[in-house]
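K.L.:
Can you look at this prediction? I've put the sequence above it.
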Amino acid sequence: MGEHSTIYYDIQGLVLRRGQPFSFTITFNQDLPVDKYNLSFIFKSQTWQNFPRVKIPLNGSSNGWSAKRLSTKDQENNCVYFQICSPCDATIGKYSLSLEVCPMNKDSINTHDLLVFQFHADIYILFNPWNKSDACGLLSADQITEYAFNEHGQIYLGSSEIPRSIPWYFGQFDRDVLLTALSLLNKTSLPTESRIDISLMLRLLASNICSDPGANDGIFPPSSDKPSSSHQENGYTSSPVILKQYLLSNGQSVQGGSGSNWQHAAVFCSLCRSLGIPSRIVTVYNATCEAQEKENINLHWNTGQRPIVVVNKKVTRPWYLWNECWMRRDDIPAQNSGWQVVDSSAIDYNTKIRRIGPCSVAALKSGSLTLKWDTPNIYNVLNANRSHWLVYPDGNKKLISTGQIQPHHDVHIDMEISQTLKLGDDLHIILKANNLSNEPRTLVVALKLIKLSSTLEIKPNSDKQHQDLHVAQSTNPAGINTSLQTPVQSSVQDFQLNVNERELNI
């Protein structure tokens, strides 16, 4: 179906986008005077349990569905051309279609007068990102191409300083991917009125990526109770390969470990795209594994300035991946629609409760933590505090610094410091900011220097030239120890800048 942009689906049947009409011809074994019969098309869901059938009278409508006869030139009497259109909020899934024919002049209809023709082809109705009235409607064709149609992508791991990518094949048009997505929706009985809620559908899909502890019915086995042990490599780089094994095992978890967090995100992305939901994978660097409340991440250093590994349940990963799905949400203020975070790996290891979203990206940025779903939990993953401790040989430790883990911004900053400073020279710090976004940004500058000993006096200089920061350094060299092998006790001092020095508009 080229008009519905579903021609790439490798599956037997008719794949359609909701909110968009489709046309077909029915050839009867005899002439059919349509004006003497009542014709109705009946759609019956094969995906959702206990779903009421949709009966659409010809040249009429039912619950937003409509059907009509189209006129064509040189049309034979036994060939009738029809058009059916589903509503923009039709329940997605697999349907069977039948045609009900009964005489129009009968006062009462019995089973002998009623004829039912069953169509043998399955019909799949999916979300429609091209239709702006659809909850998944996107604004541009480029976004649809990237987030709904792209079958190949790169997943970024590594670190924020040295990211590395691995290739992944999403294969959202593969038969096994679409059938898996629909089978996962069929596992849970939702009330009829909830089956048009895309937020609940995403929660259903995400909750079935990993099995719950003690179960084996998710795509991946349950993760270990320790978050630091939950990334088990299995070598998969293709969603169809994983999902084919899942279907062949009759819905039992694939073998080879619980999978990595990035594999969970990649498979979930494939399932969403197969249903027509625009989805992308987001890598979060320096994220916390567990977020029941405001987290504090403790980093320990020995007196040789080398990190000490401390094993506990609240750890910082170099990277953590989740998904963002595009949708309109009617359960929250309109400005919070758009991209929504969905975390298919998230689970509270104390309560065994999943914290998966969807959570508005706009709400995370504005700090609107009262909006559902799971917004406070996802917010804390991004906004943990990080404390640095100096650990002495006798086991005692001293707090060096603490502060919030800073997110990656769309402003690139380079700092230049002279490498030929002599004692007594002024320290000039030059900040070069490059705004990578399409909007104005305000750069807030804060100055923090570390005093290496009590004999080192550091004073801020209020003079400013070309938005440079000047710091005067004393000429007393007696207490300065620059050896990295023998660190001295240190303290941190903040310097207040004038308002006109603190904020730079770029």
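P.N.:
Now that the structure is in, tell me what you want to look at.
K.L.:
Please make it C-alpha for all contacts and neighbour counts, starting now.
P.N.:
Fine.
K.L.:
Specify the local secondary structure of the closest residue to Lys55 other than its chain neighbours.
P.N.:
Once flanking residues are discounted, Lys55 sits nearest to Ile42: 4.5 Å by C-alpha to C-alpha, 6 or more residues apart in numbering. With DSSP: H, G, I helix; E, B strand; the rest coil as the basis, Ile42 sits in strand.
K.L.:
hold the first one in mind and look at this next one:
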Amino acid sequence: MEDFTIKNVSLENNENLEKHRTESFSNSKMAVVRRGAPFKVCLQLGGRPFNPKTDSLKIKVMLGRLFVVMRVTFSKKVSSSKWKAYIAPENVDLQNPSIFITSPASASVGCYRFQLCAFTQNRRKKTCASGKFVLLCNPWCPEDTVFIPFEDQREEYVLNDSGLLFMGTSMNPTSRPWSFDQYESDVLETCLSLLQISPQHQHNRRMDYLKRNNPVYISRVVSAMINSEDDRGVLKGNWSGDFKQGVHPSSWTGSGEILRQWAQTGHSPVKYGQCWVFAAVMCTVMRVLGIPCRIVTNFNSAHDTNDNLVIEEYYTETGQKLNCGKDSIWNFHVWVECWMARSDLGFGLDGWQVLDPTPQERSGGVFCCGPAPVKAIKNRGFELLYDVPFVYAEVNADVHSIVLSEGRMVSLAKDTERVGSFICTKAVGFSRMQNITGDYKNIKSPTATLRSTTSTSSEDSTLRRARLSKGVAASLTLDKYPVAGEPVCFTVKITNMQRVAKTMKVHINAQVKEYNHSPTNTLMESHGAIQLAPMEVKLIHQQILPVQYEDVVGDDLINLAVVLQDTSTQERVLAAEEFNIASPQLTIQIADEDSIIKNKKHAATVTFTNPYSHPVSGVLTVAGAGLIQSKVHFRMHPLRPGGRMQQEVIFNPRMAGTKMLQAGLSLKSINSTIRGFKMVFVNRA
């Protein structure tokens, strides 16, 4: 009888994809499996059947130059710390046997090669076959250090390919849709190449492969490789306002186009990114690698350059905020959290870890940040790895607001609650925010946890913005959340706290502000004087008209300040507020949205109503991972004030499950992009 040979070996089967929760990677050129769980290799033999008594099979698994050789057995007993290969004894087809390979739950992440060799009784090698597979972390495996115990969280933080980023201000957060695109063409391969391009791999490939078993190590490599400050990283940061050499950071809608551009240009940095773009791309890479990841926004995020946990802000005596000092407060800053065990730090620090790929400070000589345990940040574990003091300052620094007159300080106000006032992430399974401020810091009062999303005149808001002096108290509150097309109405409350009459000069100043910079141009100011009777309280009602602020709608903000000056004592009091003006929304409607089927065309209608006082025109862009192959663009002709635009969009879903259809309207006359999104559930058939 003709001796047996291995004619074919295959890893491409639906069983592996389904059991390893990697079916959405089905367009990858390689099989994608998760560590710590068995995957099936199908053999097709030629000649006589395999004889377990006289024949044997061995498998050599290779990652770079590292390898392990294992004999194929008939025992299903496996070890969580060793590679194992077996033929299931209860269902043996000796002509076309199926081999199950199990990797350790601590195996290194990467693209593996394997070689299967057959031996006859005299141990003479008869034939060999080879293949490749991608091994990822496994949040479903209790022995894996990235194991997260709840299925809804695994669905959200590993499998979900879309999400929301939160921006704006703490009192008026806005959401921005983002497509993580981890299942789009070539994204998996690009994320793996990111590890190969890293300086750690180029410097010592063997050591890099060995360390890739640890999500702490992987996350630091990825954090550094998302920015391009000291390596061939993915994104070039730009906060200058000049984006002519690349793409405005606000124009990006997903990670896939960024990662593909980086790969297609020979790993040249993509221009440009800012904090939310860095974080969103890192979230994609971590989810691809199997490490649970979510995006976090810290509102009023401090950058404390001198480590004194104090941020100084300076104003003129007429309320204009000055651009001086090295410390800064960003209205919002976006980073990621990854879920992992931290056996390197001892007991009690497992769980969410802060990682920040935005280049701000060096960590271990490299522009990266984390993983810093959230529990350590809350409990001031400054001696722990990595970067706990830096993140602690971002959420806990005090703010000193100083009024200068002829270079001399004439007023000082201290605020211990503004920094890190609201920290949030997307809720599991819902398109809304989840308040996680209490994970990072001890909440001082119940009102601090009840930050309203419908009113800015809450007691907490008013009290926090009250500025006291010996004789006068001042507070500044918005009457309601500012909305594009409507006046911004606000109230200055002035209280005479003494039993003597006072004459007060009142200076009000409103400036344009980017989220990460001090304010620049003044868009509104007023100067006047009022008389206060003993113990009198007066309210000054003011407004900023749409024609004054329309260029600020979108990502920019407004810094509003009032400075009071007692004409008799020359004492000054400052109250300030920073706010964003909510953009109008695009609405997306889908007919028969409950019966959307994979591989069948459907129609969506995007609607926009112009709230501005002048005609607007622009370009509408619609995208949706798994729904639309590539972005589609529509030119919008001038639309009169109050006018309505409707655009039909055809989409053909390629993937089942919940997907995001998103639209953005870039306006020509206003530096703003109007956005909208709709979650779409696609049935298999």
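P.N.:
Good, I have the coordinates. Keep in mind that what you see is a predicted model, and the values were worked out from it rather than measured.
K.L.:
can you tell me how far the residue nearest to Lys55 of structure 1 sits from Thr188 of structure 1?
P.N.:
24 Å (C-alpha to C-alpha, to the nearest Å).
K.L.:
who has more neighbours, the two?
P.N.:
Legend: neighbour count by other C-alpha atoms under 10 Å for Ile42 of structure 1 and Thr188, higher for Ile42 (19 against 11).
K.L.:
Residue in structure 2 paired with the more buried one?
P.N.:
Counting by TM-score structural alignment, Ile42 of structure 1 lines up with Lys60 in structure 2.
K.L.:
ok, now which ones touch its match?
P.N.:
67-70, 114-116 (C-alpha atoms under 8 Å, 6 or more residues apart in numbering).
K.L.:
Drop anything exposed from those.
P.N.:
Buried by 16 or more other C-alpha atoms under 10 Å: 69-70, 114-116, out of these.
K.L.:
got those as a markdown table, with distance to Val472 of structure 2 columns?
P.N.:
As requested, these are exported to a markdown table (distance: C-alpha to C-alpha, whole Å):
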| residue | distance to Val472 of structure 2 |
| --- | --- |
| Val69 | 80 |
| Met70 | 81 |
| Phe114 | 77 |
| Gln115 | 81 |
| Leu116 | 83 |
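K.L.:
Just the residues you listed: which are in helices?
P.N.:
Using DSSP state H to define helices, no part of the buried ones among the contacts of Lys60 of structure 2 is located there.
K.L.:
Glu100 of structure 1 maps to what in structure 2?
P.N.:
Structural alignment (TM-score structural alignment) places Glu100 of structure 1 against Cys117 in structure 2.
K.L.:
Contacts only, for its match.
P.N.:
Residues in contact with Cys117 of structure 2 (C-alpha under 8 Å, 6+ apart) are 57-59, 125-129.
K.L.:
Just the buried ones from the residues you listed?
P.N.:
Judged by 16+ other C-alpha under 10 Å, buried ones among these: 57-59, 128-129.
K.L.:
how about those in CSV, adding distance to Ser193 of structure 2?
P.N.:
CSV is the format used below for the buried ones among the contacts of Cys117 of structure 2 (distance: C-alpha to C-alpha, whole Å):
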residue, distance to Ser193 of structure 2
Leu57, 32
Lys58, 29
Ile59, 25
Cys128, 28
Ala129, 25
